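>>> I need the structure of the sequence given here:
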Amino acid sequence: MPLGMVIHNIEITLGRGGKLARAAGAVAKLIIKEGKSATLKLPSREKSLGRAGSKYWLDKHPVVKGVVMNLVDYPHGGGEGRAPI
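Now for the predicted structure:
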């Protein structure tokens, strides 16, 4: 196979059936050939998210209860100590 060729339905282990690039329109590109193994550019283009648990916090914004706000910020805020609402 020439380098740069587009392939699909790729087996990770020989004889185990295709596992990669099986969806409609999904293709992988052959980048490097080394004997019986090869390096492919996969369609997912996954990127590392960094530390463990960082995906959990993606697109989550802090939530502050009205009870803990100042009186000028929210009707339930203010008061001495904990407000009974």
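
>>> contacts, neighbours, all on C-alpha from now
Noted.

>>> Need the single longest strand in the chain, by residues.
Assignment by DSSP state E gives strand 28-34 as the longest strand of the chain.

>>> Show the subsequent helix or strand relative to that one.
Downstream of strand 28-34, the first helix or strand assigned by DSSP states H and E is strand 37-41.

>>> Flag every buried residue along that following strand.
Leu40 (16 or more other Cα atoms under 10 Å).

>>> Report the inter-axis angle for that strand versus strand 28-34.
150 degrees (axes from the mean of the first three to the mean of the last three Cα atoms, to 10 degrees).

>>> Proceed likewise with the subsequent sequence, for comparison:
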Amino acid sequence: MHNRHYFQPRPAFSDDAADYVLHFIDVTRPDLTQYPQISQLGDWMHYGENDYRFWSHISKNDLTATISQATGITADHFEIIDSADFKGYSYF
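Modelled structure (predicted):
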């Protein structure tokens, strides 16, 4: 079972920021502190073994392009999940 830290306090960020999960597929989750151009895009926290949870004002498309360009990981190996896509669910 994965420890998701559901009740971990949210970082202080503007309330209108989108709530995302960045899930890595078949690759080790990179250390985002090594990529300041990514870590500056929002508030990030570890979320399970392969994921980050984060809040940002950047669109999914722009985040995908920035993450892929900065890390060299193709978009086939990660997924950005927007919490707005799961209204009515307890995924987050």
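
>>> TM-score for these two?
TM-score for the superposed chains, counting by TM-score structural alignment, normalised by the length of the first structure: 0.20, backed by 33 aligned residues with a Cα RMSD of 4.3 Å.

>>> that older thread, can you point out the buried residues in the longest strand of the first structure?
28-30.

>>> Considering those residues, which is situated nearest to Ala38 of the first structure?
For the buried residues of strand 28-34 of the first structure, the residue nearest Ala38 of the first structure by Cα to Cα is Leu30; the value is 7.2 Å.

>>> thinking that closest one is in contact with Ile7, fair?
Yes: using Cα atoms under 8 Å, Leu30 of the first structure is in contact with Ile7, at 7.5 Å.

>>> coming back round to it: kindly reformat the buried residues of strand 28-34 of the first structure as TSV containing distance to Thr39 of the first structure.
Formatted as TSV, the buried residues of strand 28-34 of the first structure follow (distance: Cα to Cα, whole Å):
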residue	distance to Thr39 of the first structure
Ala28	10
Lys29	9
Leu30	6
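
>>> end-to-end on stretch 31-38 of the first structure?
One end of stretch 31-38 of the first structure to the other measures 7 Å (Cα to Cα, to the nearest Å).

>>> downstream neighbour of the helix ranked longest in the second structure in the secondary structure list?
Secondary structure assigned by DSSP state H gives helix 60-71 as the longest helix of the second structure. Moving toward the C-terminus from helix 60-71 of the second structure, the next helix or strand (DSSP H and E) is strand 78-82.
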